[in-house]
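In: predicted model follows, preceded by the sequence.
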Amino acid sequence: MIENNIKNIRQRILLATERCQRDPKEVTILAVSKTKTTADIKQAIAAGQDCFGENYIQEGVQKIQFLANPGLTWHFIGSVQSNKSRLVAQYFDWCQSVNSLNCANRLNYQRTSFQKPLNILIQVNINNEQTKFGVSLKELSTLAEQVSQLPYLKLRGLMAIPALKETYHHQLIIYQKMSEAFQELQNVYTSVDTLSLGMSNDMEAAIIAGSTMVRIGTAIFGSRVQK
């Protein structure tokens, strides 16, 4: 099932990129494996998937340690709790949810000097929702400049979890705002190359707007178990 699901996602990416004349290789699939077993992850690996995203720090670390596969890339996409940020800094390759200088400073301090810099995406609250984390577009340039100065972090781009809109057109308008912010960041920082935008239900609009990474959980692994 998982192998077929990944094939279906690749086909959806192909069709979406054809619509906007993009190369499908520009879009990375991040398999969101939160609450899923290592057996599920192994099935995805067998289908050629090598990038995985986790929301829960300790669960993610356990999987990273158990699989012990240097060919995999692990992204932390959940809220970075201050008492657990050291685990993110030590075990993950990417953190997609940096939303403050305090968070960035902690990760920079806790990343060891013999590791590669931790790849960072700044989380943007594009809809200014009270229930979601992230900086506003007005705050973005200041935080990006601060993150870019930290030696053990590498600023790679932006991540957002926009609210689902009732129509494709309204969804696309929101995503284009993120794409514009991403392009502005690219003009300033040569390291910026990743726009993490779009999930199982809205990946087409995200890709057409310029997303380079889609975070897919349900459409690969099936409905997730609530923790």
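Out: Done, it's in. On a predicted model such as this, the values are computed, not experimentally measured, just so you know.

In: please make it C-alpha for all contacts and neighbour counts, starting now.
Out: Noted.

In: can you list the residues that contact the host helix or strand of Val214?
Out: Element membership for Val214 (DSSP states H and E) is strand 213-216. For strand 213-216, the surrounding residues in contact (C-alpha atoms under 8 Å, 6 or more residues apart in numbering) are 27-32, 53, 194-200, 203, 206.

In: give me the buried subset of the residues you listed.
Out: 27-32, 53, 194-199, 203, 206 (16 or more other C-alpha atoms under 10 Å).

In: which of those fall within strands?
Out: Among those, the ones falling in strands (DSSP state E) are Thr28, Ile29, Leu30, Ala31, Val32, Gly53, Thr194, Leu195, Ser196.

In: surely the first one meets Thr212?
Out: Which is Thr28. Yes: contact criterion C-alpha atoms under 8 Å: Thr28 and Thr212 qualify, at 6.1 Å.

In: shouldn't Gly210 be in contact with Glu180?
Out: No: between Gly210 and Glu180 there is no contact under C-alpha under 8 Å: 9.1 Å.

In: got another one to weigh against that:
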Amino acid sequence: MATIQQNIDNIRSQIRHAELAAGRERGSVRLLAVSKTKPAQDIAAAYQAGQRHFGESYLQEALSKQRELAGFDITWHFIGPIQSNKTRPIAGHFAWVHSVDRLKIAKRLSEQRPAHLPPLNICLQVNISGEASKSGITLAELPQLLAEVKALPNLRLRGVMAIPEPETDYQRQCHPYRMLYQTVKQLGMSGLDTFSFGMSGDLKAAIAEGSTIVRIGTGIFGVRIY
């Protein structure tokens, strides 16, 4: 069985090859290790392998692991759905939030961000495939929400996140990412430098279409527990 170190080395190699194939600069894509449902010791093993950015979806589980790993220089990303009553601990314990999909949540995160911390990095989640089972705004709603969130203090609006409907065909994988990337670029808003695109199954397509952060869980830690 491959170790977490070997898995991370393999994913990083895939990222480098995808950057090269897309004519992208080496190191232009960051690996976000999705550690939800995985124990703190697995995160520690990934940390020892050089990984520093970790994504969590379940707040109480994440806070428990943050306490256990308080001595590690980890950058924590929240990537799951956000309920209004969870915004305060998210605002206080994460450096990034990828899953903002309404102004109410963004306002609460801004208001509740502790004054001693730097602005919270924000990505807006776009439901690019229009799936009823997934969170996120529509592409048509994106320009207005971008403008509204950008105006909020204590937040740093960075870009967008998407989880398209799963596809095995490469061109079909590329299409939604290309559409979203082009929409954001056409808006011409300053500071939008982050495209949280791509998981294990569509990493190459996501990087070809502009991804700057790929979110990998199973490829690093194995099958999720639940």
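Out: Noted; the coordinates are in hand. Here the structure is a predicted model, which is why all the values come from computation and not from measurement.

In: what do we get in the second structure for Lys34 of the first structure?
Out: The alignment partner of Lys34 of the first structure in the second structure, by TM-score structural alignment, is Lys36.

In: any idea whether its match is helix, strand or coil?
Out: Under DSSP: H, G, I helix; E, B strand; the rest coil, the three-state class of Lys36 of the second structure is coil.

In: and the residue lying closest to it once chain neighbours are set aside, how many neighbours does it have?
Out: Nearest residue to Lys36 of the second structure in three dimensions, chain neighbours excluded: Glu56, at 4.8 Å (C-alpha to C-alpha, 6 or more residues apart in numbering). Using other C-alpha atoms under 10 Å, the number of residues around Glu56 of the second structure comes to 23.

In: now Val98 of the first structure: closest residue in space, sequence neighbours ignored.
Out: In space, Val98 of the first structure is closest to Ile122, 4.9 Å off (C-alpha to C-alpha, 6+ apart).

In: map that neighbour onto the second structure.
Out: Aligned by TM-score structural alignment, Ile122 of the first structure pairs with Leu124 of the second structure.

In: that match belongs to a helix?
Out: No: Leu124 of the second structure is assigned strand when assessed by three-state DSSP, not a helix.

In: from Thr168 of the second structure, how far out is it?
Out: Leu124 of the second structure sits 25 Å away from Thr168 of the second structure, taking C-alpha to C-alpha, to the nearest Å as the criterion.

In: can you check Val34 of the second structure too?
Out: Applying C-alpha to C-alpha to Val34 of the second structure and Thr168 of the second structure gives a distance of 21 Å.

In: which helix in the first structure runs the most residues?
Out: Longest helix in the first structure by number of residues (criterion: DSSP state H): helix 168-188.

In: before we move on, back to that, isn't the residue nearest to Val98 of the first structure right up against Asn99?
Out: Yes: Ile122 of the first structure is within contact range of Asn99, at 5.9 Å (criterion: C-alpha under 8 Å).

In: which of the two has more residues huddled nearby?
Out: More crowded of Ile122 of the first structure and Asn99, by other C-alpha under 10 Å: Ile122, with 26 against 23.
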